[in-house]
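Peer 1: how would this look folded up:
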Amino acid sequence: MDSYPVASSARLLRHTNAAAVLRLVWDRPTFTASDVIADTGLTRSTVLALCDELVGRGWVSELDDARAAGEYRMGRPARRYAFDPRSGRVVGVDAGQHHVTASVADLRGAVLGRAVRELTADASPATRVRTIRRAIEEAVADGGGAAGPAGAPAGPVLAVVLGVPAPTDAHGASPPGNQRRFWARMNPELAEQFADVGQSVTVENDANLAAVAEWTIGAGSGLSSFATLLSGERFGAGLIVDGTLLRGHHGGAGEMRLLDLVDGVGSADGLAHVARELVRHAADAGDLPAGSPLRAHDPATLDAADVFAAAQEGDAVALRIVDRLADRLARVCAVIASLLDVERIVVGGALSPALGPVVERATERLPSYIHPPVPAIVASGLGSDAVHVGAVRRALAVVRANPFDFELAREAATRA
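Peer 2: You can find the predicted model right below:
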């Protein structure tokens, strides 16, 4: 049996205990040694030593004692501490096909800065990389002035997560995809391109990150099995099953190419794309009556929300399109529910705030396509923010899992 020096074992135990205490107090406004003792069973001397260590390493700040804070009146005042959420920052990016949104947050997820930049659909990989980098730089600069408890500047960027409309493997790489190499264009080796931005850089599928956002603060909160369905230009799903995010060997779980084979659907084209196409077909066929509000829009740039607004006004063509979209959504939800037995399907993306009529009709139609129990279909309340919010949450989880792995970045920032 291998043996280890006692000193090494002691250092390892101290390291493990310090990390455990740090994770324990991460979300608490303040804490005392007694709070940590009650939750860990460690001795008072050990806890006080660990707290002093965390203060010295910059993760925790010591506050006024309990008596000065008015929380303790008799006996020896308790030392009070607080986790310092500004000791580091994380960056979450939605690197979509048409736009880039970058958010910078502290270590409790409070957004410090944000930037948005637009992209053309045919932007080159080099242009995508430049645009993403500019968005990150602007967001970091926007959030750089936020000070910590003692007026100290915000800490260094520790982890970066970029969401892309492509499957990604464990190393952040995407397969070539079809002959247009769409996935490779959306993810031109971004993990390597942005290795200089943070100590940890993760590239993840956008629907997976949307599912993380819904799971933590959205319509999937408290559920063990649900799907988040991005429904804009193309369908893509983030799948949480039995409390686990499904990814697959190449990160392709949730890719919806199987919809090419589904009767009544025929492709992975999303609701926004299909809405535009149906309006264009109606215009080409001369089926848009003179009084239709849809005649005021160029079908090439029509927003699906315009179709929904026209339907609310009672426009006959728009009402038929909404019905077609609802049937399409119901069939897609039936496929997901039949395969995975999820409790809920959250329809997300920028279109979600306007999806009420489509979701309502899809809910009515879904029972005719699958056997009970039938999952609920709901529109996301996060809208276009879901992917970058999920990216921030994922970045926080990366730091929180092994916080001391990020000591080098924090020490370098302190020296600078």
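Peer 1: Going by C-alpha atoms from here, please, whenever you check contacts or count neighbours.
Peer 2: Will do.
Peer 1: All the helices of the stretch 51-200 of the chain, residue numbers only.
Peer 2: 125-142, 182-186, 190-193 (DSSP state H, counting those that start in this stretch).
Peer 1: any chance you could map the strands in the stretch 101-250 of the chain?
Peer 2: 111-118, 157-164, 200-205, 226-230, 236-241, 244-245 (DSSP state E, counting those that start in this stretch).
Peer 1: Now render the helices of the stretch 51-200 of the chain as JSON lines, adding mean neighbour count and distance to residue 340.
Peer 2: As requested, the helices of the stretch 51-200 of the chain are exported to JSON lines (neighbours: other Cα atoms under 10 Å; distance: least, Cα to Cα, whole Å):
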{"stretch": "helix 125-142", "mean neighbour count": "19", "distance to residue 340": "34"}
{"stretch": "helix 182-186", "mean neighbour count": "20", "distance to residue 340": "25"}
{"stretch": "helix 190-193", "mean neighbour count": "17", "distance to residue 340": "31"}
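Peer 1: The structure of the following sequence is requested for comparison with the preceding one:
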Amino acid sequence: MTRPLAGPQTLLRTLNGRAILESLARSGAQTRTELMDATGLSRTAVTQVLRMLDGAGAIAEAGVDRRARGPAAGRVTLHPQLGFAAAVHVDHRAAHVVLVDAAGVVRAEQHGDFPLNGDRVAHIAAFVEACRRDATGTVHLAVVGVPGIVTSDGSIRDDQGPDGGAFRTTLAERLGCPVRVENDVNLAALAELTAGVGAEMSSFSLLLLDDGLGAGTVIDGALHRGHGGVAGEIMYLPQSPLPVGAPLVNDQVVADLALGLGLDQDAPLATHLDAAEQGDDASGQIVAEIGKRIALAAGSIGLVIDPEVFILSGHAAHPALVEAIHRVAEEYAPRLPLRFIVSSFGPEAPLVGAVGEAASALRATLFTRILTPLDKSAR
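Peer 2: So this is what the prediction gives:
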């Protein structure tokens, strides 16, 4: 493991402080000896930085370590009242909100459907406020994953996603803190990159099937968003014999396929997936068609990007659909080998990604705020 950058206390005071804060965030409560091992700092440097951090209200005592020989050593941890970040996943039906601390630990959670014709921003803000009351602390920022195209400045393109382009500004005003908006599939890809099956891969494309089909692609270890945030919007990839501009798969496609087979048009995809897994032939035909469309979409991506693997997420990770996708992939393997694996996080992948990004942004915000007075005092 690479140690956080640290150096002489008189010249690199801020870096030493950040090294200790990052170590506490990553590993939890530690003794001075453990912090010395983690950062490479001397005992004197660790002691001086801890004294400064204690004066800034950044750390707190966390009991003693009685495992080591000799006198019990006191442990320190990040102060529990440093505050939180909100991680939010929004789809067309519901919102899921969690508060995380600087260590990435979830401290409160709320989830529920949007009211019909209600104010979605107000609904999300109410969830955040309920979480804040449960966790008792300040919310410093929010990271929100939404469906649709998100541009580089955090706007929601073409009014896609909840309440269109005004969503971020309105939510920031309601929450009283900065809000970062990100595409939900990109967040799912980040979750796999940092803590899932993609962590050891240099490139992959995550295919998430929910209300529609989207892709989040990592190239050379970095998420590829594209110039205008359009990268991964594969819902309308041309695919014979579908007419140009027709969606590959969404609720309407499922309804149309069900109608042609004499099944309930109002039944969601999840119902057909479960029925197909239990051997229902008609639902199996729906799943087979959707599996074919997803596999061919992956083939188009593979011919352009050639990722190491495709990660199936959301409904695409259902065993019945995974089997259907593999059948088509095997058929085309002699001409275009494609490898598919299942997401580590299933339907929760976008929220897991939002939690990771929110915790990282919170650490950057808090640690800069804590260490700025130390930096000034060193001048």
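Peer 1: before we move on, the earlier item: now the helices of the stretch 51-200 of the first structure as JSON lines including distance to residue 233 of the first structure?
Peer 2: Shown next, in JSON lines, are these (distance: least, Cα to Cα, whole Å):
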{"stretch": "helix 125-142", "distance to residue 233 of the first structure": "18"}
{"stretch": "helix 182-186", "distance to residue 233 of the first structure": "13"}
{"stretch": "helix 190-193", "distance to residue 233 of the first structure": "22"}
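Peer 1: Looking at these, spot the one closest to residue 320 of the first structure.
Peer 2: Closest approach to residue 320 of the first structure among the helices of the stretch 51-200 of the first structure (Cα to Cα): helix 182-186, 31.8 Å.
Peer 1: what about the helices in the stretch 251-400 of the first structure?
Peer 2: Remark: helices assigned in the stretch 251-400 of the first structure by DSSP H, counting those that start in this stretch are 271-284, 304-312, 316-340, 356-365, 386-401.
Peer 1: In the second structure, what range does the shortest one match?
Peer 2: Against the second structure, the aligned range for helix 304-312 of the first structure is residues 269-277 (TM-score structural alignment).
Peer 1: ok, average deviation of the matching stretch from the first structure?
Peer 2: Once fitted to the first structure, stretch 269-277 of the second structure is off its aligned match by 2.3 Å on average (mean Cα distance after the TM-score superposition for the first structure).
Peer 1: Go through that stretch and flag the buried ones.
Peer 2: 269, 272, 273, 274, 275, 276, 277 (16 or more other Cα atoms under 10 Å).
Peer 1: just stretch 216-224 of the second structure next, same as before
Peer 2: Across stretch 216-224 of the second structure, burial judged by 16+ other Cα under 10 Å covers 216, 217, 218, 219, 221, 223, 224.
Peer 1: so how far is residue 388 of the first structure from the equivalent of the last one over in the first structure?
Peer 2: By TM-score structural alignment, residue 224 of the second structure lines up with residue 246 in the first structure. To residue 388 of the first structure, residue 246 of the first structure is 19 Å away according to Cα to Cα, to the nearest Å.
Peer 1: hang on, the earlier thing: and residue 69 of the first structure, which of the helices of the stretch 51-200 of the first structure is closest to it?
Peer 2: Nearest to residue 69 of the first structure among these is helix 125-142; the distance by Cα to Cα comes to 33.4 Å.
Peer 1: Which other helices and strands does that closest one contact?
Peer 2: For helix 125-142 of the first structure, the packing partners by 3 or more Cα pairs under 8 Å, 6 or more residues apart in numbering; DSSP states H and E come out as strand 89-95, strand 99-106, strand 111-118, helix 182-186.
Peer 1: rerun that using 7 Å as the cut-off
Peer 2: Secondary-structure packing of helix 125-142 of the first structure (3 or more Cα pairs under 7 Å, 6 or more residues apart in numbering; DSSP states H and E): strand 99-106, strand 111-118.
Peer 1: Read off where the last one ends up in the second structure.
Peer 2: Applying TM-score structural alignment, one finds that strand 111-118 of the first structure aligns to the residue range 106-113 of the second structure.
Peer 1: Quick check: that stretch compared with the first structure, mean distance?
Peer 2: Following superposition, stretch 106-113 of the second structure is found to deviate from the first structure by 2.0 Å on average (mean Cα distance after the TM-score superposition for the first structure).
Peer 1: Buried residues in that stretch, which are they?
Peer 2: Within stretch 106-113 of the second structure, the residues scored as buried using 16+ other Cα under 10 Å are 106, 107, 108, 109, 110.
Peer 1: for those residues, which one is nearest residue 198 of the second structure?
Peer 2: Closest to residue 198 of the second structure out of those is residue 106 (22.6 Å), distances taken as Cα to Cα.
Peer 1: who touches the closest residue in space to the closest one that isn't next to it in sequence in this structure?
Peer 2: In space, and not counting its chain neighbours, residue 106 of the second structure is closest to residue 100: 4.4 Å by Cα to Cα, 6 or more residues apart in numbering. Applying Cα atoms under 7 Å, 6 or more residues apart in numbering to residue 100 of the second structure gives the contacts 84, 85, 86, 106, 107, 355, 359.
Peer 1: How much space separates residue 100 of the second structure from residue 114 of the second structure?
Peer 2: On the measure of Cα to Cα, residue 100 of the second structure and residue 114 of the second structure end up 23 Å apart.
Peer 1: ok now do residue 320 of the second structure, which residues does it touch?
Peer 2: Residue 320 of the second structure makes contact with 273, 276, 277, according to Cα under 7 Å, 6+ apart.
Peer 1: how far away is it from residue 60 of the second structure?
Peer 2: 50 Å.
Peer 1: Over to residue 185 of the second structure?
Peer 2: Counting by Cα to Cα, the gap from residue 185 of the second structure to residue 60 of the second structure is 38 Å.
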